[in-house]
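Asks: what follows is a protein structure lacking sequence information:
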């Protein structure tokens, strides 16, 4: 790993910040340094692209312009507004943090990264971003951009998926951060990593920091950052039951409060490929898995939906979901975590997976 002297560090800071001042992205959360805005945007941006986040961010602030407004929000409304960004625990933690700051801290944010990390859902990266941008603490915000930029600049060969990565990169980056503009420095690194120093097809030759880029100078850009192979997601198979009545009502079920898709609403899901199961077998599994009892229901129609499936990839799991449609003569009683609602309900928070299932159903259903 390369270490720069004080003169080189100053030249790098001036070059990077000069470029950022002239060419930094004009993003809605950069209009001010309000901690609510910085925090919200950084949580939304985790594993989601800027262009996707912008409309979510603007709609969110239209609903809850201040942290106090968010603290008073209903969790179901928060989850519905978050729908499509994935990792719904982040939305629940946004609500919890807003409530803690407004109700327990008198509206006062922690002003250091260490203090911010005590709040729900705030890890090293978000804490560093908020502390540096909103409060001027000279700490790094280490995300994929920072790993990529500094691995190449300084020839850091630590595997960025290793447990040592955060410590190694923090030690390397912290001395480079200017005391007077830490937030701008971190945002400049974000912009640099998403433009000239991308993961694929970087334009190192035209990068504003090409003179400091050791990997480019040595012709080994493609070797940095060092990243071990990602573990293959575990394959899971489910069957979604589309349970409807002739007048278009369907069973919607709220997922458990923990685990994937926590607290969101979907059509009931059974484990495994149940396309060949008999109706009594399906209803028995439905009662066992979800406490939805329909043993006495009159089933007017039973059919698999299409010949294919819906797929959805989570961080550690790859789901394949088949659809089975049962038309019942009339609604039956449901447990507290389920409701009869229109097949295309728009009132409850539903995950991207459910939207995929609905799109597949609408494309492949038979009248």
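Replies: Received it, and whenever you're ready, just let me know what you need. Treat the numbers as computed from the prediction; the structure is a model and nothing was measured.
Asks: please make it C-alpha for all contacts and neighbour counts, starting now.
Replies: Fine.
Asks: quick one, longest helix in this protein?
Replies: The helix that spans the most residues within the chain, counting by DSSP state H, is helix 6-23.
Asks: following it, which helix or strand comes up?
Replies: helix 35-45 (DSSP states H and E).
Asks: what's in contact with that following helix?
Replies: 29-30, 53, 57, 66-67, 85, 90, 94, 109, 126, 129-130, 133-135 (CA atoms under 8 Å, 6 or more residues apart in numbering).
Asks: next: stretch 228-245.
Replies: With CA under 8 Å, 6+ apart as the test, stretch 228-245 has contacts from 159-161, 250-251, 267-275, 313-331, 343.
Asks: second one coming, line it up with the first:
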């Protein structure tokens, strides 16, 4: 049955699969690895322009390793989940230090690199070298959970173990790279989360969820919980030349290491902080409110109140550590969180 599953999927892939993704031409280990990291929790349509821009600027692992963190973040800016970029950069440096500037062709060695888990390591080995390793990303979990009728949340340890066993049993010995792409394509385009196109599925006649009419409830969703909401005040501080004050965030936490706008707990703290940090007289600052907005993270919602502070001509402005005064166009070249980038773009 597992062999028949793979054969049917491969025949479908030859006709209906995606064969023109940019990381497939050419399919080098570096390009495969980069695409797999970018595709974590992000769709192909979103990733494609970022991938093309990234490999145009940094064409090899050695070039990535030698790049500054600011350069890497600038290329990644807007793609989200920035820990992926930090791990990618560090992993490239380790490849130079330990593996002569190449990705190791070994599962355990790949797994030892930051940002590479079991499924990503398997995908790299399968797609870059056609080695027989299973994968289990979100699309594959959905396909296998429905096909086998698993009625438990895939995040449970027991269910994960079962899904890995299914993934292993279905992975063929030949055309592993094509099979890996095929099952991802099936999940992305046919066995979708909502309104799956079961009539177009090459393996639907063996699918338990299709047989039982349970595609809407499988895979079982994670138990819902309300997302907490946090508040912050972002300070859009501009000098008489039109430059904006940016500061590098701490190396840990949300948006770690990125350049962002200073923040404060409320308006009073913002006014005091500006005057105190930069030694600017209160009368030399003109204040105005900007439209508030909400930014969603995977684990909470952030309500942002932007406050604009215009420093009058002649006022002395001093830089603090890890701060820069930049024109909006200059700021756009840095690694900025997406909502901060959009906010600064409105100033241009």
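Replies: Great, that's in hand. Being a predicted model, the structure only gives us computed values, none of them experimental.
Asks: TM-score for this pair?
Replies: The TM-score (TM-score structural alignment, normalised by the length of the second structure) is 0.92; 344 aligned residues with a CA RMSD of 2.0 Å.
Asks: coming back round to it: name the helices or strands packed onto the longest helix of the first structure?
Replies: Contacts defined by 3 or more CA pairs under 8 Å, 6 or more residues apart in numbering; DSSP states H and E place helix 6-23 of the first structure against helix 182-193.
Asks: quick one: the helix it packs on aligns where in the second structure?
Replies: Under TM-score structural alignment, the alignment places helix 182-193 of the first structure onto residues 176-187 of the second structure.
Asks: what's the average distance for that stretch when superposed on the first structure?
Replies: The superposed stretch 176-187 of the second structure is, by mean CA distance after the TM-score superposition for the first structure, a mean 1.1 Å from where its aligned residues fall in the first structure.
Asks: that stretch: how far from the chain's middle?
Replies: 21 Å (CA atoms, centre = their mean, to the nearest Å).
Asks: that one: which residues count as buried?
Replies: Within stretch 176-187 of the second structure, the residues that count as buried by 16 or more other CA atoms under 10 Å are 176-187.
Asks: what's next to that stretch, contact-wise?
Replies: 6, 9-10, 12-13, 17-18, 123, 126-135, 137, 139-140, 142-143, 171-172, 201.
Asks: again, only this time at 7 Å
Replies: 6, 9-10, 13, 17-18, 126-127, 130-132, 139-140, 142-143 (CA atoms under 7 Å, 6 or more residues apart in numbering).
Asks: residue 118 of the second structure matches what in the first structure?
Replies: Match for residue 118 of the second structure (TM-score structural alignment): residue 124.
Asks: count the neighbours of that match for me.
Replies: 16 (other CA atoms under 10 Å).
Asks: measure the nearest residue to it once chain neighbours are set aside to residue 174 of the first structure for me?
Replies: Counting by CA to CA, 6 or more residues apart in numbering, the nearest residue to residue 124 of the first structure once its immediate chain neighbours are dropped is residue 117, at 6.9 Å. According to CA to CA, to the nearest Å, residue 117 of the first structure stands 18 Å off from residue 174 of the first structure.
Asks: those two: which is more packed in?
Replies: residue 117 (17 against 14).
Asks: quick one, what contacts the more buried one?
Replies: 123-124, 127.
Asks: give the ChimeraX command for selecting the buried subset of the contacts of stretch 228-245 of the first structure.
Replies: The ChimeraX command for the buried members of the contacts of stretch 228-245 of the first structure (criterion: 16+ other CA under 10 Å) is given here:
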select :159,160,250,251,267,268,269,270,273,274,275,318,319,320,321,322,323,324,325,326,327,328,331,343
